[in-house]
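[1] Take a look and give me a structure for this.
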Amino acid sequence: MLYAFGFERIGVVVSDLYFVDPDPEPGQESPERGVRLELRLLERGELKGDIYSARPIAIDRPLWRVDLLESVDSAPGSFDRTHHHPNFRGWNPGSRVFVKELSADPVQWLTGKLSDVAALLEEIGLSPEEIAPTDPADLHAAVPQIVDAVGRLLDGVHAGQLAVAPGDEPVSSARVSWL
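    Predicted coordinates:
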């Protein structure tokens, strides 16, 4: 499942994720499941038809990522693989950064990060000129809805309905991991 929250120049995408690392660190060989949230730039395209046509909107370059992951071998809610990527090199994330507070209470940590947009943008090195002046306030106002979506996805992951291995999808819903 994918949720997208768009503002003028930045957006937040949140989805469930089942991930098998092709080159895992020692002790992290098992697949991971959970929820991924990314802060992204949005690109608005030119109209493709007349003045009433829909405008293309691309969810573009990633800026920051949080992976609320746990190994599939662990109990739901362990968050033993939870980390974030405070920077990207183009489309590739930097190294995983494990933070004790993030693993202890992922939703609270995420809420704090998203609630202080100015500090988050400074942390990731994004110039305020790269986004619309209204984006920080608009993102801050949407934090309750974003966190609610994260919580619903986590509930689905912990219930075994989301972030399942390919081929293990519940009969009632085919799964595609978007991020």
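[2] okay, CA-based contacts and neighbour counts for the rest of this
    Will do.
[3] Spit out the contact partners of Leu120.
    Lys113, Leu114 (CA atoms under 8 Å, 6 or more residues apart in numbering).
[4] Surely it is within a helix?
    Yes - assessed by DSSP: H, G, I helix; E, B strand; the rest coil, Leu120 belongs to a helix.
[5] Please enumerate the strands of the chain.
    For the chain, the strands defined by DSSP state E occupy 2-6, 10-19, 32-44, 57-71, 83-85, 88-89, 92-93.
[6] Of all those strands, which one comes closest to Gly112?
    Closest to Gly112 of those is strand 57-71 (CA to CA; 12.7 Å).
[7] If you count neighbours, what's buried in that closest one?
    The neighbour-count check on strand 57-71 (16 or more other CA atoms under 10 Å) flags 59-71 as buried.
[8] Now find how far off-centre it is within its chain.
    Distance of strand 57-71 from the chain centroid (CA atoms, centre = their mean, to the nearest Å) equals 4 Å.
[9] give me the number of residues near Ser53?
    10 (other CA atoms under 10 Å).
[10] How about the contacts made by it?
    So Ser53 contacts Leu47 (CA under 8 Å, 6+ apart).
[11] quick one: it from Leu47, how far?
    Separation of Ser53 from Leu47 (CA to CA, to the nearest Å): 6 Å.
[12] same check, this time on Leu121
    Applying CA to CA to Leu121 and Leu47 gives a distance of 30 Å.
[13] May I have the residues that are in contact with the residue nearest to Glu38 when sequence neighbours are not counted?
    Once flanking residues are discounted, Glu38 sits nearest to Arg65: 4.4 Å by CA to CA, 6 or more residues apart in numbering. Counting by CA under 8 Å, 6+ apart, Arg65 makes contact with Arg36, Leu37, Glu38, Leu39, His84, His85, Pro86, Asn87, Pro93.
[14] run this one through as well so I can compare:
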Amino acid sequence: MQHAFVYDEVAILVRHWFEIDLNDSHLEHGARLELRRLVPQERRGTESAAQKVLVDQPLWRADLFDRLDGPPGNFAAAHFHPYFTGPEPSERHYLQEAPWEWLPKKLADPSSLTDLQLTPWDVEDISRDAAEIVEAARRRAATECTSAEQCFAWTRDARQTVHVMLDRLERPDLLDRDHVLPWSRPS
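    The predicted structure is shown next:
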């Protein structure tokens, strides 16, 4: 499940995410927030017709992740990606402060999230909605996901991505196969 905060030219997507570190097979999960650009769509139908909304080009991402080999709420893998090249994120920038203090400050000044220009009205609207966006992220934090089955229920749409990760592991011998089992089952 994803929450979408859709503005005039951008949207913020909030969800729970699960991933496997490709180097040492440790497991990470928690809240993911992405700032994405909306792709303009041709108007269709009458004045009452529903219009397409295409949320596509990623601009910025925050991953407020715990490592599963640590205590809940450890945020040992909390990081952000300040830009994207096409769909690919930049390198991780690990957080230097507590995520629930860092995120409201970032959203209060959304123009600081990306070098790409945001419209004044999108900046104003995101800033106004910052508390609601943070609350949505808190509801998808690692501490709110207490089992592999629950984590899978929140991320089952990412099954193919987990399979890509499983195929690319450098140390599959270190993988907690029991925890990954829900994503490993055939569709």
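[15] before we move on, the earlier item: of the contacts of Arg65 of structure 1, which is the nearest to Val157 of structure 1?
    Nearest to Val157 of structure 1 among the contacts of Arg65 of structure 1, with distances taken as CA to CA, is Arg36, at 11.6 Å.
[16] What separation is there between the alignment partner in structure 2 of the closest one and Pro40 of structure 2?
    Counting by TM-score structural alignment, Arg36 of structure 1 corresponds to Arg32 in structure 2. From Arg32 of structure 2 across to Pro40 of structure 2, the span is 24 Å (CA to CA).
[17] what's the answer for Arg156 of structure 2, then?
    29 Å.
[18] These two: who's more crowded?
    Neighbour tally, Arg156 of structure 2 and Pro40, criterion other CA under 10 Å: the higher count belongs to Arg156, 19 against 12.
[19] Is it correct that that one is in contact with Trp183?
    Yes - using CA atoms under 8 Å, Arg156 of structure 2 is in contact with Trp183, at 7.1 Å.
[20] Now do the shared contacts for those two.
    With CA under 8 Å, 6+ apart, Arg156 of structure 2 and Trp183 have no common neighbours.
[21] sorry, back to before: which one's more surrounded, Leu121 and Leu47 of structure 1?
    Leu121 (19 against 12).
[22] I'd say the more buried one and Pro136 touch.
    No - with contact defined as CA under 8 Å, Leu121 of structure 1 and Pro136 do not form a contacting pair (9.1 Å).
[23] pull the longest helix from structure 1.
    Among the segments of structure 1 that qualify as a helix by DSSP state H, the longest is helix 135-158.
[24] now that helix against strand 10-19, angle please.
    20 degrees (axes from the mean of the first three to the mean of the last three CA atoms, to 10 degrees).
[25] tell me the angle of helix 135-158 of structure 1 relative to strand 32-44?
    Helix 135-158 of structure 1 and strand 32-44 meet at an angle of 150 degrees, taking the same axes, to 10 degrees as the criterion.
[26] Now do the buried residues in helix 135-158 of structure 1.
    135-136, 139-140, 142-143, 146-147, 149-150, 153-158.
[27] Mean per-residue distance, that helix versus structure 2.
    Compared with structure 2 after fitting, helix 135-158 of structure 1 has a mean deviation of 1.4 Å; criterion: mean CA distance after the TM-score superposition for structure 1.
[28] same for that helix, what does it pack against?
    Contacts defined by 3 or more CA pairs under 8 Å, 6 or more residues apart in numbering; DSSP states H and E place helix 135-158 of structure 1 against strand 10-19, strand 32-44, helix 106-115, helix 117-124.
[29] Tabulate these in TSV, adding columns for distance to Ser78 of structure 1.
    Converted to TSV, those look like this (distance: least, CA to CA, whole Å):
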stretch	distance to Ser78 of structure 1
strand 10-19	15
strand 32-44	10
helix 106-115	11
helix 117-124	26
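[30] how about these, which one is nearest Ala4 of structure 1?
    Here strand 10-19 is closest among those (CA to CA), at 4.4 Å.
[31] what about Ala4 of structure 1, how many residues close to it?
    So Ala4 of structure 1, with other CA under 10 Å, has 15 neighbours.
[32] correct me, but it touches Leu37?
    No - with contact defined as CA under 8 Å, Ala4 of structure 1 does not reach Leu37; the gap is 9.7 Å.
[33] Find residues that contact each of those two.
    Counting by CA under 8 Å, 6+ apart, the residues touching both Ala4 of structure 1 and Leu37 are Val12, Val13, Val14.
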